[in-house]
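Trainee: Any chance you can model this:
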Amino acid sequence: GGGQLFVLQSKHTLAVQASPNRNRQTRSRGVEAPRPRAAALQPRLVMIVIRTALVMAAAAAAAASDPAADADDVAPLTLLPKTTLGKCLDGTPSGFYLSPSVTAAARTKWILNLEGGGECASKDRCLSQLNGPLGSSKYFSKTWRMNQFLISRDSKTNPATWDWNMVHLPYCTQDLWMGTRATPSNQSYGLSFAGHYVLDAVVTELLNLPNGLGQATEVILTGESAGGIGVTPNVDWLHDQLGSQVKVTGAPIAGLYFYADPYTGPGHTSSDLADFREAAWPSHAQLWQPFVDQSCLSAHDYVAWPCMLANYSTRFISSQLFFTQSKSDQVVLTAHDWVPGDLKPWADVEQYIQVWQRNMTSALNGLSNQAARRGFFGVDCFIHTTFSPQAPLLPFHGKNVSFAAAFDAWYTDNEFVYLQDYGGVFSNPTCPK
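Mentor: Sure, this is the predicted structure:
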């Protein structure tokens, strides 16, 4: 009704399909745009080893400076060397926050969290990020509390990873953690887009630590929103860096995206964040020069941009993946898909969201048919990353569980976890208010 125009995106959501088994030892590395890979993996310098060896001791000092937090919750900021390729938009070196494991059993277990924070694809929006932590490390917090999602020290609400080595990577590149444009140019508005290089540089630092990432037996790469998007193209690359003997897992939160097919009915808006319609992605790829999976790239005739979104790339990923996702994602619907924030007129908006939900249902169901191990937790709530121990919940084995409990069952207990709502728009009774 109301003359709205929307299309069921079957050609996109049904693109998720089973892939042949692939030997992890022969898995192709990702591909990055036009700079030799060797330059990203520079020889590790002795001075870097000395500098990063101080990181563990700094954690205790950071905790002492924050009396409101438990000591194990607080991690200090470590900035990357000034010579790094892992730069923020403004060219300042990015960094990370490391909280060492708190039990002997978890000393070789690591979880890396990619922070979210949108993206920029226009000059005005990118320049507007330079005066804050989303564009410059000059504004990074000196400490970070490990108290959310899968980087939480609460053993009751985060049973899978509460005692692990935790690394939080702040987001200052606005390229969905894929960029390899380290050298600014007129074409990049004088800015760097080097999200993949930030991850690369942080991994190098952690490998150089005594008893660091080089001793890992299990590693989880997680992230939220833009960070969740960044998990999928980087997780197999991370596995390649660590070796086939390490168990590597991706756990994106609010990171399962497909091309936007916006609502154009009464009251529609426009894209507040970057344009995610299919036709816009080539220009995003040109600006950010994204790192993507090589096998996905080959399957798409060496066009990089289809491999930037998980709905089209997961079937090429060998690492196991667990998705936590809203089936009526508030940010995607209102900031990328033109749905008015007040959801009015409801009759028209509801019809569009119903179609959008069917697309997400297809995307989630498609994951269960892939060769590599998959799991998911999909809720019908008008949220983006508001996943907590209290809400939303889904029924599992006769009780309601949070996303973290579902992940624990999937990861620790090796259960099949394909959980999602089927009750309709905003139907989950435990949705956060």
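
Trainee: C-alpha only now, for contacts and for neighbours.
Mentor: Will do.

Trainee: What is the burial count for Gly190?
Mentor: 14 (other CA atoms under 10 Å).

Trainee: mind listing what it touches?
Mentor: For Gly190, the contacting residues are Pro184, by CA atoms under 8 Å, 6 or more residues apart in numbering.

Trainee: Make sure Gly341 is actually in contact with Val332.
Mentor: No - the pair Gly341 / Val332 is not scored as a contact, 11.2 Å apart, by CA atoms under 8 Å.

Trainee: and those two? which has more neighbours close in?
Mentor: Val332 (24 against 14).

Trainee: ok, that one - contacts?
Mentor: His384.

Trainee: can I assume it sits in a helix?
Mentor: Yes - the assignment for Val332 by DSSP: H, G, I helix; E, B strand; the rest coil puts it in a helix.

Trainee: And it, how far from Pro233?
Mentor: 20 Å (CA to CA, to the nearest Å).

Trainee: Neighbours of the nearest residue to Ser185 once chain neighbours are set aside, how many?
Mentor: Nearest non-adjacent residue to Ser185, counting by CA to CA, 6 or more residues apart in numbering: Leu191, 6.9 Å away. Neighbour count of Leu191, defined by other CA under 10 Å: 25.

Trainee: Is it correct that Leu191 is in contact with Pro184?
Mentor: Yes - using CA under 8 Å, Leu191 is in contact with Pro184, at 4.8 Å.

Trainee: please give me the structure for this one as well, since I'd like to look at both together:
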Amino acid sequence: MAGSTANLRFRSNLVWWRKWARKDWAIAIVAFTLILFLVTLISNSSWRDEPISPFHPTTAADLVELTLLHDAERRGALCLDGSALGYHFRKGSGSGAQNWLLHIEGGGWCNTIKSCSLRKWTPLGSSKYMDRRVPFSGILSSQPSDNPDFYNWNKVKIRYCDGASFAGHPKNEPTTGSKLFFRGQLIWEAIMDELLSIGLSKAKQALLSGCSAGGLATLIHCDDFRGLLPRDSTVKCLADAGFFLDENDVNQNRTMRTFYRDVVVLQDLATSLHKDCVARKEPAKCLFPEEVIKHVTTPVFLINPAYDFWQIQHILIPEASDPHGYWKKCKLNIYNCNPSQIEILQGFRDSMLNSLNEFQKNKEGGIFINSCFIHCQTWYSETWHSPSSPRINNKTIADSVGDWYFNRNVAKQIDCPFPCNPTCYHMNFTQFSRG
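Mentor: Next up is the predicted model:
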């Protein structure tokens, strides 16, 4: 499969993230957006998170228009630059006319005034730079073959523009110099009100999902989402590649916790985190999903690669921890890792599984942990549900999510260690690295 046309195309659509992620820590967190923004300027092509699927080529019918949040300025529900939040909505039909699937875009966080100021010139900080039409693929696809359980639901892609997983508050907004708006919580409340007014309030079935930082936002707001909908409706939440670990890096530094601490302080996230956790622990610790899910009562499904390349590159082996480039080739392609490096990566996998020990006992919870060197997997048809999708026990991610959501079968799939799974997509960034 590594040499297939689908895999090559899939890789080429994701490569920009890794290319810029090699810069210093603060910039690396937001660089995915910066490079995509530059690509937009250079090529005059559409800015998009999802690739065009080779299984169902994108047509005009697959593109969904951007809608700006109504009355955002009056409500104070503003992106980092002060513009209104954008979202894309496709109306459901037939048996899915009263069912809703929401997907929150990912894109990291900003932890300083400087890094947040950089974001506001990109689609992850301003609706001014967001693509006006985006393709819906993967979990948002309207193709029954790509998305068998949710294809005809009402579907919403919520754009991410606050840099703090929709959990920030305006307390520390700068009053001089660069004007920034920390309004994530207000954005969340405003977009929910708007969607409720156009039919979400009557949902019979609903699924809140998100990728990466959007997956973390999903976990933070999951119970609130449940509380907004009718009591007799089925409501669940799905976090894709959002289970970030509070793990030491290879130099035994808590790089990710330090970074989260800066994000929490800058945008006053503690107010949006669970009160019991914040009362017992430092707020930065309460931003990690391992702590968040302890307090979520709504059914949750967690999708994560055991060798999440983003976490390996930024949590386990950030640039500062590898000044001599010992890990450089390994971080670009897992097949370049030597035996001692693989042993450390296996330890990272063990840490992820240990963090999920209690969650695995949750009868209403679902898990899909595959052994792929990848990040988000739900928004690509190639990895969500296709003839060549990653599988565990012959189940695609979409199969497992559907089994869990509709209570068809137990949906706790945990893969064997790398390199055991021949169905995996393993990202290979070697050809795009510099220096």
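
Trainee: Neighbours of the counterpart of Val219 of the first structure in the second structure, how many?
Mentor: Under the alignment (TM-score structural alignment), Val219 of the first structure maps onto Ala206 of the second structure. Ala206 of the second structure: 24 surrounding residues under other CA under 10 Å.

Trainee: residues contacting Ala206 of the second structure?
Mentor: Per CA under 8 Å, 6+ apart, neighbours of Ala206 of the second structure: Asn99, Trp100, Leu101, Leu102, Ser233, Thr234, Val235, Lys236.

Trainee: Just tell me what the second one corresponds to in the first structure.
Mentor: Pairing criterion TM-score structural alignment: the partner of Trp100 of the second structure within the first structure is identified as Trp110.

Trainee: The last one now?
Mentor: Using TM-score structural alignment as the criterion, Lys236 of the second structure maps onto Thr249 of the first structure.

Trainee: middle-most residue in the first structure, spatially?
Mentor: Gly228 (1.9 Å; CA atoms, centre = their mean).

Trainee: I'd assumed Thr222 was in contact with that one.
Mentor: Yes - between Gly228 of the first structure and Thr222 there is a contact under CA under 8 Å: 6.6 Å.

Trainee: what residues do those two have in common as contacts?
Mentor: Leu114, Ala251, Pro252, Ile253.

Trainee: which one of the residues you listed is nearest Asn414 of the first structure?
Mentor: Nearest to Asn414 of the first structure among those, counting by CA to CA, is Ala251 at 14.6 Å.

Trainee: once aligned to the second structure, how far is whichever strand or helix holds the closest one on average?
Mentor: Secondary structure from DSSP states H and E places Ala251 of the first structure in strand 247-253. Strand 247-253 of the first structure, aligned to the second structure and superposed, deviates on average by 0.9 Å (mean CA distance after the TM-score superposition for the first structure).

Trainee: Give me the distance from that strand to the chain's centre.
Mentor: With CA atoms, centre = their mean, to the nearest Å as the basis, strand 247-253 of the first structure stands 9 Å off its chain's centre.

Trainee: what's the answer for stretch 88-107 of the second structure, then?
Mentor: Mean C-alpha position of stretch 88-107 of the second structure versus that of the full chain (CA atoms, centre = their mean) differs by 17 Å.

Trainee: Provide the contact partners of it at residue level.
Mentor: 29-30, 32-33, 64-67, 124, 134, 140, 150, 152-160, 163, 199-200, 202-215, 217-218.

Trainee: Which of those fall in strands?
Mentor: Cross-referencing those against strands under DSSP state E gives 64-67, 134, 154-158, 205-211.

Trainee: Can you select the buried ones among those for me in ChimeraX?
Mentor: Only the buried entries of these go into this ChimeraX selection, using 16 or more other CA atoms under 10 Å:
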select :64,66,67,134,154,155,156,157,158,205,206,207,208,209,210,211
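
Trainee: Share the number of residues neighbouring Lys247 of the first structure, please.
Mentor: Neighbour tally, Lys247 of the first structure, other CA under 10 Å: 16.

Trainee: next one: Gln341 of the second structure
Mentor: Considering only other CA under 10 Å, Gln341 of the second structure is surrounded by 16 other residues.

Trainee: So which bits of the helix or strand containing it are buried?
Mentor: For Gln341 of the second structure, the enclosing helix or strand under DSSP H and E is helix 339-355. Using 16+ other CA under 10 Å as the test for burial, helix 339-355 of the second structure gives Gln341, Ile342, Leu345, Gln346, Phe348, Arg349, Met352, Leu353, Ser355.

Trainee: Nearest to Lys128 of the second structure among those?
Mentor: For these, the nearest to Lys128 of the second structure is Met352 (37.7 Å; CA to CA).

Trainee: how far away is the closest one from Gly96 of the second structure?
Mentor: 35 Å.

Trainee: repeat for Asn357 of the second structure
Mentor: From Asn357 of the second structure to Gly96 of the second structure the distance is 35 Å (CA to CA).
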